[in-house]
Structure formats: C-alpha cells, structure tokens
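Student: Structure of the sequence below:
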Amino acid sequence: MVDRLPSYQDDPEQLALAKFMELNQTHAPKSKFDYSIVMEECEKTGAAYILIVEDDVVFLDGWRHRTMQALNVATTKSWEAGHTNFLYLRLFYYESLLGWNSESWPTYLGSSLNVITGVLCLLFLIRRYAPTARPYLTCSVFLLTALVFTPFLILLFFAAGRNCVLPQPAGVHLMPKNACCGQGLVFPRATVADELLPLFRSNRWSQVPTDSFIEQHADATGELRWALTPVVMQHVGGRSSHGVQRGTYGVMTPSRLWNFGFEGNDAGALAAEHLRVNNRTL
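Tutor: Below you'll find the predicted structure:
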C-alpha cells in the first residue's frame, strides 16, 4: 500500500494531460500514464517489491505468504541464470492462451509423426523377436495401427487440451510467451525505478496496451518473466474497459473462467495453511 493516494490534482500539468487523454479516448497512453503515476508513488515508499493489481480480481486466502516465498525463489533462480534481477513475478495468467498454439503446428506434427514411427518400430521389434505374435501382426494390423488407431489417440490427446494433459508445473517458472494478463504483477523496486518508469515516460503516446508494452520491453531486453503456479488470484471481470464512455456500460465480453486451477482451491485447506504460516512467524 502507498503512504498516500496519488491524484491528478497534485500536479496541474498531470491534470491537464489526463483530461486531454480522456477527451481524446487515448486508452493505451492513458493506461501507461496512470501506471507511471501509481508506480512512482509506490517506488517512493522504498518497498523492495511493488505489486500492481487491477480492480477486478479476487485473492485466495494466504496469497501473501505464497507470494513472498515465490519472490525468494524467483530471485534465487534469476541469480542462477546469471541475472541480477528480474522483470516481474506473475500472480495470475489466463490458461486458455497456454493451450495449443497454431504457430507451433510444425512441432505438433513432428511429435505426432515420431509417436506413430515409434509405435510401428515397437510392432516390428515384437514381430521379429516374439515368434508367437507374428500371426497376429499382419500387414492390415500395421496399417490400422499407423493410419487409424494411433492417429485417433493423438487426436484425443490434443482434444483433451494442453492444460489438461501437459499442465503448468507447480512452483515458480519462466513464462515468456502467451502470458495474459496484467491483473497481478509484482515488480522489483529497482526494475520500476531504473527501467519501467523511464520507459513509460519516454513512450507515453505509444498506442500499445500497457501489458503488451511491458511484454515487448521484455522481449527486446531479455528480462526474466516469472509466473507462480498455482495462481493466487482470479480475474473475475466480464467487461472490457476499451471504448467505455462515461455513464455507459461499455463493450461487454463473454463471461468465462480465466483460470480453472484457481477454482479448484479448497477454502478450508487454504485457511489451515494460512494459520500454520502465521503460527510459525509469531
């Protein structure tokens, strides 16, 4: 928490700029402008880390101690990777973007062909070294296995969804691609002061949304982007702020579960875990 609530009224130049942005509906520049004001105020507190949270989220019971543990792990892993710091720790991500991605189709095709080839090699080995199985391993069996049964099982594998068959590992891990959104990001204070604040100020009128703007900076600089699994917060928003006029409902987006893993938490288990942690720190 900041020591005081920042306001546009604190600086006439900021107030005039905010009014101009709102009148011209410059959503992306306005969001970066707001981010810079909030980050600057948080940076003044001298806290080691700064958590930027949007207002349409729900935290789970005990989120803070999990986050602090994850920050220690992220720092250690960053040092081991040869970095003195990292860009952020992500406390929430949208699972659907971590599914099967169209740009990775060559990898999926190659893996599928490898599986089919492996199955055929296994059948050939069985036919060669197990004479009793030869009468059953006919040409039709090979064809059905290679062209029907194995491809069908591969299709079932993909149909189940990547988050089901290949879920994100528990703990702190890198998430440099397909990470959304900016509902909960923890930044080291040094990263905010030395990189993000100057970046926002020098690119104030960029039309790139704030979360994508931060991701582009990470892509360009190679900064480490860590994510915590399971997530400790859930996005509950079902309405987009893009194009919203004052006094209107704005653009509605379909309601959805943004992170299915969050919904699997047990309230009683979380409360017991939180109590154990509190008792250890007393």
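Student: from here on, contacts and neighbour counts on C-alpha atoms
Tutor: Fine.
Student: Ends of stretch 173-188, what's the gap?
Tutor: 17 Å (Cα to Cα, to the nearest Å).
Student: And for it, what's in contact with it?
Tutor: Stretch 173-188 is touched from outside by 48-57, 85-94, 97-98, 211, 219, 224-229, 233, 235, with contacts defined as Cα atoms under 8 Å, 6 or more residues apart in numbering.
Student: Could I get the buried residue list for it?
Tutor: Using 16 or more other Cα atoms under 10 Å as the test for burial, stretch 173-188 gives 173, 175, 179, 180, 181, 182, 183, 184, 185, 186, 187, 188.
Student: just curious, which of those residues is nearest to residue 36?
Tutor: Nearest to residue 36 among the buried residues of stretch 173-188: residue 187, at 12.9 Å, using Cα to Cα.
Student: Count the residues that sit near residue 262.
Tutor: Per other Cα atoms under 10 Å, the neighbour tally for residue 262 reads 19.
Student: so what's it up against?
Tutor: Taking Cα under 8 Å, 6+ apart, we find residue 262 in contact with 230, 231, 232, 233, 234.
Student: Now which of those residues would you call buried?
Tutor: Buried among those (16+ other Cα under 10 Å): 230, 231, 232, 233, 234.
Student: what's near enough to touch the second one?
Tutor: For residue 231, the contacting residues are 91, 92, 93, 261, 262, taking Cα under 8 Å, 6+ apart as the criterion.
Student: ok, residues contacting stretch 76-96?
Tutor: 67, 71, 74-75, 163, 179-181, 183-188, 191, 218, 223-229, 231-235, 258-260.
Student: Looking at the residues you listed, which are in helices?
Tutor: 67, 71, 74, 75, 163, 191, 218, 260 (DSSP state H).
Student: compare with the first, here's sequence two:
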Amino acid sequence: MEAASSSIDTYYISGSKLKQLTNQTSQKIVPSVRLIAYSTSAAAAFAALANDRTHDLPISRIYTMGIASALRRLLSNVATHGPTIFRRLRSRSGVYAFIAFLFIYLALIRYCSFAFHRDPTSAFFDPARGYERKYSIKRQRDAESFIHNANTSSFHQKVTPKNAKMCVGVASVGRDGEQYVEATIGSLLDGLTPEEREEIFLVVLIAETTPSHHPIYGKTWLTNIVDKVLLYDVSQPQLEDLIQWENERDYRKKAIFDYTYVLQRCYNSGAQWIVIVEDDTLAVRGWYPRTIEALAMADEQYPPKKGSDWLYLRLFFTEEFLGWNSEEWPHYLLASIAVTGMTAVALLLLRQFTLKTTITNTMLVVVAFICCPMCIALYFLAGRLSMQPLQPGVHAMPKFGCCAQGFAFSKEMAPRVIARLSSIRSGFVDEIIEAWANELNLVRWVVIPSLLQHIGGHSSKGDDYGSKSKYSRTVAEKIWNFGFEMYDDNIR
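Tutor: From the prediction side, this is the model:
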C-alpha cells in the first residue's frame, strides 16, 4: 500500500514538474508564436484583398497596405510583450541594444515620411506634395511666352520636310474649358537651337470635322510655327463616320483614326524618326537632343541582327504602376527569408567567437522574429522606387508602362503600327500597341527620366471622376510623372 502511495506521489510530482516546465516553455515561446501568427494573418488578409478585383487599388498599393497592417500588429505585440522581452534578454547590453534598435527604427520611419512623400509606390506617399507642380509650371510659362512671341506677323519659324530628321505629330481635339495644346506645342519648340529646329517637321491635326470649332484654328501663332496644319482630307464615307463618332462621343474609334492619320502623314514626310505626342503634355527643355541620343542608344542596345524589332521609345510613363508586383511575391519571400537567415547565422557566429554572454537564445529569437521582420516591412513600405530607384538612361519596359502620351517610332516600324491600329479600329492606342507587342515579343524602350509631363486635368474622353480616380483627382490628373517635376534646366 505504501509502495503504491509512493508511486502515485512520484507520478504526481513528475506530472507537476512536467506541467511547470510546459508553462515555462510556453511563456517563452507563445509571444513569438503570436507575433508570427499575427503577421501571417495580416499577410493572408492583404493577399485576399489583392486577389479581389472589386476595388480599384493598384496591386503595389494593396501589398504596401498589407505590410503596413502586419507591421502595426507586430509593433502592437512588441508593446504588449515588451516587459517579457526585456526580462528574457537578461543582459543589460541586450536590453540597450533592443532599445537602441527601436529608437533607430522610429527615426527611420520619420526619415521615410520626409524623403519618400513623392513616391506613389510608398506607404509614405503624400498626394498633396507628390502631385505638386514644380518644373512643369516653369515649362508651361516658357511655352506660353514662346506662343505669345509667335503670335505676331513678323515671327516665322518653319522648315521643309526634306531637311527633317524627325517628324513630330500632334492630334488636337477642342476641349471644354482650358486648351492644353498651346503649352504642348510651345514646350516642344521652346529652347531648340536653330539647327535643332531645322531637323524637326512639326505636324498638327485639327481633329474636328468642323475645324472652326477648335479654339486654335486660324490663330496667327499656329501658322507661324507649325510646319503643317492638317485638316481632315478624307472620302465622304470616312467623313460621315467621323461626324457620327463626334456626335456619339465614340472616342475609342475616333482616337484610333486620328492617331493613324497623323502617323501616316509623318511617315509620308520621309523623316527617319516619328514622335507622336498627345495635346495635353509638356516637354522638358532639351527634349530633342535627349530623344535623338536615346533612340541611338536603343538601336545600339538592340541591333537588328538579334532577329527581332523594337517597337517604340516611350517618352512618358507614370511611376504609379512600378511598385511591388504580385507576380514577384515568391522572389520577395525568398529574399526576406534569406536576409533573416543570414542575420541569424551572423549572430550565431558572433556568439560562438566573441559575444557568448550577450547574444542569448532569446536575443536570437527577438532579432529573427521581431527586428528582421520590422526592417523588412519598412523596406517594402518605403516603396520600390525609393529602395530601387530607376536609373537614368534607356531601358526595356515590357510591362506597367502607362500611357500613350508620347511614343517615338522608327520610319521602318511606322507602317506596321498603322496597319495594326487600322485593323483594330476601336480601343485605346496604348492598350492595342501593348497587346500587339506582347504577341510578337517586340522590345519596348523607355527613356528615364521622362521627357514629357501630362498636364491635362480633364480628359477629352469624359469620365473624369470614374472608378480610376482617387486622391480627389480626376482620372486625367492621376496620369502623372513624379520624376519630371525634379528636372532642373541648369543640369543638361
């Protein structure tokens, strides 16, 4: 009986010790597990949001929001379990190191909010400051001054097609309210040297079936500086189609027709290069030599002997769609795991050889599951363009290059583009061209920084405050190049 009682007591004592040991272990592990669980749940939530197509947020913005949510949960749990963390760190040096990390982290957040407010891919993006006009205001004033000077009978600046190296085409539709085409044409010509002007054949289409409806029709400055003012010279059936499209506001068909009409007239000029720009853009001072240089670089980087063609050189793009992309999430995940793993290995090596008492197991857990995730989250929150800035020069941009504000084509490519657009006949120019390029694996180049800025506040197509508008801005106002505003005319 006594032996049996002894066995029961022994079992009870062993069970109590086991329970106590389990509780101690769980107290050490559970906070870290909770941190991981909260981060995982946040990641799952924003992944679900990314797959939901009922919203109009860019994927890069969704992932940034998700990372921000995960970071908030992480910081909340750090605050909740702070005393436990400090107690488990044991050594003063470990506690001081963690406190120093938190202060540095908060300072970095403050720096990010100051430095990355113009990055639309960043969680610190501030629309009020990001969309602030700086350089474009100066260029618009330059353009207006140029047009004012050209609006006199004594002013004359024209060339003949035979001398042109580049044909620049602009199709302009009369808008309700502000007309941007004056600023567009003025900025294209302002700042050109006489030799550069001799190499440009400027064509402007008054894209109205009744030309007098366009406010710039018949203006003195227009005939003084534009080499060829185009009006519709089409057959009666085509004219009837154009009138119908105007009356029905069928911009998908009319925009394609206008684009191909101008492109064909530029091709007929015999110029080696053809640039088509929209009538609500501004050109940087010195855009012409930069474009010629970029076209030469495109030819050099992708010579014809490679067996493929390059389609265009993009003179404008918006950075909004160049953030962290859902297609690349496996790469981001592997890179994050690698950074965390290398950090843990480095700490283990330090503990092995020098800091044996300072780097405890708890510190390793804190660094691996708290500090590293916080740093990685901040890296992504800062924005792709801030962490991986676009390098100046000519680069391939096969995806995410919006929109059709400015394309440069070679004389050899122009007929193929005309044929493709004419075969589709309805849609948006940039979407049709991009789909065609994907089909034929055509190379698409972009010049960085952008040589054009989109200044249109209201689209000629209407739908200013449709589903794609945000930040209390119209759809047209959102088509914006943030880097353009950082230009300085003193830096050529």
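Student: okay, the buried residues of stretch 173-188 of the first structure in a markdown table with distance to residue 28 of the first structure next?
Tutor: Below are these laid out as a markdown table (distance: Cα to Cα, whole Å):
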| residue | distance to residue 28 of the first structure |
| --- | --- |
| 173 | 29 |
| 175 | 23 |
| 179 | 19 |
| 180 | 16 |
| 181 | 15 |
| 182 | 13 |
| 183 | 16 |
| 184 | 18 |
| 185 | 18 |
| 186 | 21 |
| 187 | 20 |
| 188 | 23 |
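Student: sorry, back to before: among the contacts of residue 231 of the first structure, which pair sits farthest apart?
Tutor: Farthest pair in the contacts of residue 231 of the first structure, by Cα to Cα: 91 and 261, 12.7 Å.
Student: after superposition, how close is the strand or helix carrying residue 237 of the second structure to the first structure?
Tutor: In the assignment (DSSP states H and E), residue 237 of the second structure maps to helix 236-248. For helix 236-248 of the second structure, the mean deviation from the first structure after alignment is 2.1 Å (mean Cα distance after the TM-score superposition for the first structure).
Student: Please point out which parts of that helix sit buried.
Tutor: Under 16+ other Cα under 10 Å, the buried positions of helix 236-248 of the second structure are 242, 243, 245.
Student: what would these look like in CSV with distance to residue 166 of the second structure?
Tutor: Converted to CSV, the buried residues of helix 236-248 of the second structure look like this (distance: Cα to Cα, whole Å):
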residue, distance to residue 166 of the second structure
242, 28
243, 31
245, 31
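Student: for the stretch 351-492 of the second structure, what spans make up the strands?
Tutor: 393-396, 406-410, 443-448, 452-454 (DSSP state E, counting those that start in this stretch).
Student: Which stretch of the first structure lines up against the third one?
Tutor: When strand 443-448 of the second structure is aligned against the first structure using TM-score structural alignment, it corresponds to residues 224-229.
Student: Residues contacting the matching stretch, please?
Tutor: 70, 74, 78, 86-92, 168-176, 218.
Student: before we move on, the earlier item: which among the ones in helices among the contacts of stretch 76-96 of the first structure gets closest to residue 5 of the first structure?
Tutor: residue 191 (21.9 Å).
Student: Would you mind stating the distance between the aligned partner of the closest one in the second structure and residue 430 of the second structure?
Tutor: By TM-score structural alignment, residue 191 of the first structure lines up with residue 413 in the second structure. Going from residue 413 of the second structure to residue 430 of the second structure by Cα to Cα gives 16 Å.
Student: Check residue 259 of the second structure too.
Tutor: Residue 259 of the second structure is 11 Å from residue 430 of the second structure, by Cα to Cα.
Student: Now for residue 27 of the first structure, how many residues are close by?
Tutor: 19.
Student: cool, and the one 5 residues further on?
Tutor: For residue 32 of the first structure, the neighbour count with other Cα under 10 Å is 26.
Student: what does it align to in the second structure?
Tutor: Using TM-score structural alignment, residue 32 of the first structure lines up with residue 256 in the second structure.
Student: Touching, its match and residue 427? I think so.
Tutor: Yes - using Cα atoms under 8 Å, residue 256 of the second structure is in contact with residue 427, at 7.1 Å.
Student: Give me the contact list for the helix ranked longest in the first structure.
Tutor: Ranked by residue count and defined by DSSP H, the top helix of the first structure is helix 105-129. Contacts with helix 105-129 of the first structure, where a contact means Cα under 8 Å, 6+ apart, come from 133, 134, 137, 142, 145, 146, 150, 151, 154.
Student: now do stretch 363-378 of the second structure
Tutor: In contact with stretch 363-378 of the second structure (Cα under 8 Å, 6+ apart) are residues 32, 35-36, 67-68, 71, 74, 78, 85, 89, 94, 101, 105, 109, 336, 339-341, 343-344, 347.
Student: residues in the first structure aligned with it?
Tutor: By TM-score structural alignment, stretch 363-378 of the second structure lines up with residues 141-156 in the first structure.
Student: same check, this time on stretch 30-47 of the second structure
Tutor: By TM-score structural alignment, stretch 30-47 of the second structure lines up with nothing in the first structure.
Student: relative to strand 406-410, how tilted is whichever strand or helix holds residue 168 of the second structure?
Tutor: Using DSSP H and E, residue 168 of the second structure falls within strand 166-172. Counting by axes from the mean of the first three to the mean of the last three Cα atoms, to 10 degrees, strand 166-172 of the second structure lies at 140 degrees to strand 406-410.
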